[in-house]
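**Q** mind looking at a prediction? Sequence and model below.
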Amino acid sequence: MSEPQDPAPADSRRRLLDIARRFLGDAAAPLAVAPLGDGLINDSYRVQAPAGAFVLQRLNSAVFPAPERIMANLSALADAAAAHPELGVRLPALAAADGLAYVRDADGGLWRLMECIEPSRTLPALERPAQAAEVGRVLGRFHRLGASLEPAALAVTLPGFHHTAGYLAALEATAAEARLDDAGRDTLARIGARRDLVSVLDEAVARGDTRPRPIHGDPKLDNLLFDPAGERALGLIDLDTVQPGLLHHDIGDCLRSCCNRAGEAGAASARFDVGLCEALLSGYAETTAGLLSATEIDLIVPATRLIPLELGIRFLMDHLQGDRYFRVRHQGENLTKARRQLALVADIERQAEAVEAAVRRAFDQTHGPGR
């Protein structure tokens, strides 16, 4: 197998090959390395080796202050999956080098090599309710697996993640020092008009209506693998944000991503598909009967509004701070993304009664009428 040239400089390519071989243990093995995906945080590469295909990643230490914690969480999750095969949670296997699941490069960067689950694909959008139900089942099985772990068994990999009030405070402090154009001022005003929504989950925790559990943290459509036909969901990938959190963070983010007919990169006129929402939650309820209380089920609709609002806050803040967190292809992209998320919030609000009814129907199947 030849080692084809790629657009990266030769010294960078040699470094990637050297790091991959530290995991694979064969200095003479022919390898092909190519950039993989459009991830916003980590650097990712596909490695083709005689033993199969792998994903090589350098974790972004500017985002994750203690990347070793990520690797410890992945090990704990893999142990739980091995102890509960009946749940059918598919996780990419990690390669080891010198007894560790990661290596350090000369600059101190942390790299990992993991199985590339094949054959598989991601979907640009959900086209049918059956696909949405598959997504719900995969997320439900993952939450069932998380329920087998104590939250304290997992380290916090991303401090402040999903602390919406903290994001809003940081945004307002940034905006006070920034020069906003008309679009920026309008976006900030739309966020401010929903200030009452920002603490809805924090207040629920304070009342004892819900509690922290292990979560995925980023179950968007891009992080869901399907079979080649796009019919059966295989599992969740991108597990860097696995840590203690609220199930509603995952549910809201999954619905936000999977039920927007305009897509993640679609037009500002987002459209929340209530039919896909009901199908996804029906699949979730099918695999998680008894996991959520009736009060927690009632929090799903507020959470589904909150998560795109939170992401809109984060996109706008990054735009005002010079695009330091999310990678962008052009100036202003994060502002556009913020406005898309707020358009989605508005569409969910417009259909509030229909979304509430869809949630009730989805969970009535497993909890009974009235839950």
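**A** Right, received. Where do you want to start?
**Q** can we go C-alpha only for contacts and neighbour counts from here?
**A** Noted.
**Q** contacts for stretch 314-328, please.
**A** 40-41, 63, 167, 170-171, 174-175, 178, 184, 187-188, 332-335, 337-338 (CA atoms under 8 Å, 6 or more residues apart in numbering).
**Q** same thing with stretch 38-46?
**A** Against stretch 38-46 from outside (CA under 8 Å, 6+ apart): 32-37, 53-60, 63, 325-327.
**Q** name the residues that touch the host helix or strand of L171?
**A** Using DSSP states H and E, L171 falls within helix 164-177. Here helix 164-177 makes contact (CA under 8 Å, 6+ apart) with G160, V198, S199, E310, I313, R314, L316, M317, L320, Q321.
**Q** which among those residues count as buried?
**A** V198, E310, I313, R314, L316, M317, L320 (16 or more other CA atoms under 10 Å).
**Q** so which of those belong to helices?
**A** Among the buried ones among the contacts of helix 164-177, the subset assigned to helices under DSSP state H consists of E310, I313, R314, L316, M317, L320.
**Q** can you map out the strands along the stretch 51-200 of the chain?
**A** Assigned by DSSP state E, counting those that start in this stretch, the strands in the stretch 51-200 of the chain fall at 52-58, 103-104, 110-115.
**Q** isn't there a strand covering R211?
**A** No. Using DSSP: H, G, I helix; E, B strand; the rest coil, the assignment for R211 is coil, not a strand.
**Q** my guess is P50 contacts D26, does it?
**A** No. Proximity of P50 to D26 does not meet the contact threshold set by CA atoms under 8 Å, at 10.3 Å.
**Q** can you tell me the centre-most residue of this protein?
**A** Using CA atoms, centre = their mean, the residue of the chain that lies closest to the mean C-alpha position is D218, 1.5 Å off.
**Q** my read is it is in a strand, agree?
**A** No. Judged by three-state DSSP, D218 forms no part of a strand; its state is coil.
**Q** ok, it touching D253?
**A** Yes. With contact defined as CA under 8 Å, D218 reaches D253; the gap is 7.0 Å.
**Q** what about the helix holding L171, distance to the chain center?
**A** Counting by CA atoms, centre = their mean, to the nearest Å, helix 164-177 is centred 23 Å from the centre of its parent chain.
**Q** structure two is appended below for comparative analysis:
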Amino acid sequence: MENKIIDTKITAEVVNQFEFNGEFIHIEPLGQGHINSTYAVYFRRETVPPIRYVLQRINTSILKNPLTLMKNIEGVTNHLRKKIMEAGGNPDRETLTIVKTKDGKLFYEDGDKECWRAYLFIEDATCYQSAEKPGLFYNSAKAFGRFQKLLSDYPAETLSETIEKFHNTVNRYKNFEKAVQEDRMGRAKDVQKEIEFVKARKDDCGIVLDLIEKKEIPLRVTHNDTKLNNIMMDNETNEGICVIDLDTVMPGSVFYDFGDSIRFGASSAAEDETDLSKVYMDINLFKEYVEGFLSEAGETLTKKEYELLAFSAKLLTLECGIRFLTDYLEGDTYFKIHREHHNLDRARTQFKLVANMEEKMEMMNEIVMSHCKN
């Protein structure tokens, strides 16, 4: 019944607010996102085929300032459109196209204070949940590398933080220390090994932030959620044509995007694997991603960024593990769990990856530096 009420509300009120082209046909749920509610909206036109748009209800409990959010996205996509057009590409296909409301706004706020936005649908392309076809991981690396390259001259300091301190590893460590000290669930005594693992790597947490503050590495536009399913892949070529889900686009470091890609994509096992003997970083997948990413972004990176690119994989994996362990100590209040000790299992998997990366760091650095032209 709830879905029917929502659908009625969308078709009766929300759809009519946007500059959609044609006669409304129908609406259907779209994708597997966990944050926003997403729909495909179909419109009939007289002399050309029907057209689809993407309509999203923004989750304002997480993305608390939709105006700031949409201004970020507008600025970045306008910049990308200009660069794509200069290169002779198709901006309607290679970046998100915001469809404004009929009164020229970036989003619509309905009578229930819910906020909606719309994009042009990118046809003949697919979002994959896993690298089920050969070359997809490499092509995703190229797509995120190209995203970095095209935005390398964007004034990152003009962007707002849509989620405060999202990749601030120092702040994540402070939250961890607080969780250990308060020990509100009485769980700290059973995870001393994991707690000591994190504490032994405290100094790693501040390296990137210190370099940004000292201006030894540039502040860059970063996507901050560089999973495979945030890229539209062309159905014919399997090339990554468009980076989507720009909600977490913020000022940051290239390390955030590269490091998290390796954490998630080069792992041999699921994020919550309980058999740690199955968990390691696949050096071949690491090499594949490095080659794809640097084939596009390489010319825009500084030597210092090259030197720490491999380290960033370890740092972002450590940060994620810290977040899982912190949530476990606090009573599993942030990440959804599906079994007892789920967040602890996730933390242990990340820490096993960190340890494995430390063993392979020399090899990882050699792979990265072999591509350095600076």
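**A** Arrived safely, thanks for sending. Computed from a predicted structure; not experimentally measured.
**Q** give me the TM-score for these two chains.
**A** TM-score of the superposed chains, computed with TM-score structural alignment, normalised by the length of the first structure, equals 0.85; 358 aligned residues with a CA RMSD of 2.8 Å.
**Q** pick the one among the contacts of helix 164-177 of the first structure closest to L77 of the first structure.
**A** G160 (21.4 Å; CA to CA).
**Q** and V200 of the first structure, what's its match in the second structure?
**A** Mapped onto the second structure by TM-score structural alignment, V200 of the first structure lines up with I207.
**Q** helices of the first structure, residue ranges please.
**A** 10-24, 67-83, 129-147, 164-177, 182-192, 200-207, 247-258, 274-287, 294-298, 300-320, 333-350, 352-367.
**Q** quick one: which of the ones you listed is nearest R121 of the first structure?
**A** helix 129-147 (13.1 Å).
**Q** mean shift between that closest one and the second structure?
**A** Its aligned residues in the second structure lie a mean 2.3 Å from helix 129-147 of the first structure after superposition (mean CA distance after the TM-score superposition for the first structure).
**Q** returning to that earlier point: among the strands of the stretch 51-200 of the first structure, which is nearest A81 of the first structure?
**A** Nearest of the strands of the stretch 51-200 of the first structure (CA to CA): strand 110-115, 15.7 Å.
**Q** which residues are in contact with the helix or strand where D92 of the second structure lies?
**A** Here D92 of the second structure, judged by DSSP H and E, is contained in helix 91-94. If you take CA under 8 Å, 6+ apart as the criterion, helix 91-94 of the second structure is touched by L80, R81, K82, I84, M85, T97, L120, I122, E123, I241, C242, V243.
**Q** select only the buried ones of those in ChimeraX?
**A** Selection of buried members from the contacts of helix 91-94 of the second structure for ChimeraX, criterion 16+ other CA under 10 Å:
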select :80,81,84,97,120,122,241,242,243
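**Q** columns distance to F137 of the second structure on top of the contacts of helix 91-94 of the second structure, output as JSON lines?
**A** Output for the contacts of helix 91-94 of the second structure, formatted as JSON lines (distance: CA to CA, whole Å):
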{"residue": "L80", "distance to F137 of the second structure": "23"}
{"residue": "R81", "distance to F137 of the second structure": "25"}
{"residue": "K82", "distance to F137 of the second structure": "27"}
{"residue": "I84", "distance to F137 of the second structure": "23"}
{"residue": "M85", "distance to F137 of the second structure": "26"}
{"residue": "T97", "distance to F137 of the second structure": "25"}
{"residue": "L120", "distance to F137 of the second structure": "26"}
{"residue": "I122", "distance to F137 of the second structure": "20"}
{"residue": "E123", "distance to F137 of the second structure": "21"}
{"residue": "I241", "distance to F137 of the second structure": "13"}
{"residue": "C242", "distance to F137 of the second structure": "14"}
{"residue": "V243", "distance to F137 of the second structure": "14"}
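**Q** out of the strands of the stretch 51-200 of the first structure, which gets nearest to P124 of the first structure?
**A** The closest of the strands of the stretch 51-200 of the first structure to P124 of the first structure is strand 52-58. By CA to CA, the value is 20.3 Å.
**Q** now which residue in the first structure aligns to N224 of the second structure?
**A** Per TM-score structural alignment, N224 of the second structure is aligned with G217.
**Q** who are the neighbours in contact with that match?
**A** Contacts here follow CA under 8 Å, 6+ apart; on that basis G217 of the first structure touches L239, T241, V242, Q243, G245, H249, D250.
**Q** go again with 6 Å.
**A** When contacts are counted by CA atoms under 6 Å, 6 or more residues apart in numbering, G217 of the first structure touches T241, V242, D250.
**Q** look up how far A95 of the first structure lies from it.
**A** Going from G217 of the first structure to A95 of the first structure by CA to CA, to the nearest Å gives 23 Å.
**Q** now A357 of the first structure
**A** Between A357 of the first structure and A95 of the first structure the computed distance is 46 Å (CA to CA).
**Q** list the buried ones in stretch 255-266 of the first structure?
**A** Across stretch 255-266 of the first structure, burial judged by 16+ other CA under 10 Å covers L255, R256, S257, C258, C259, N260, R261, A262, G263, E264.
**Q** dump those to CSV, plus distance to L74 of the first structure.
**A** CSV is the format used below for those (distance: CA to CA, whole Å):
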residue, distance to L74 of the first structure
L255, 24
R256, 25
S257, 24
C258, 25
C259, 28
N260, 30
R261, 32
A262, 33
G263, 29
E264, 27
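**Q** okay, now the counterpart of I307 of the first structure in the second structure: neighbour count?
**A** Here I307 of the first structure is matched to L316 in the second structure, going by TM-score structural alignment. By the criterion of other CA atoms under 10 Å, L316 of the second structure has 26 neighbours.
**Q** pretty sure L316 of the second structure contacts G259?
**A** Yes. The criterion here is CA atoms under 6 Å, and L316 of the second structure meets it with G259 at 5.4 Å.
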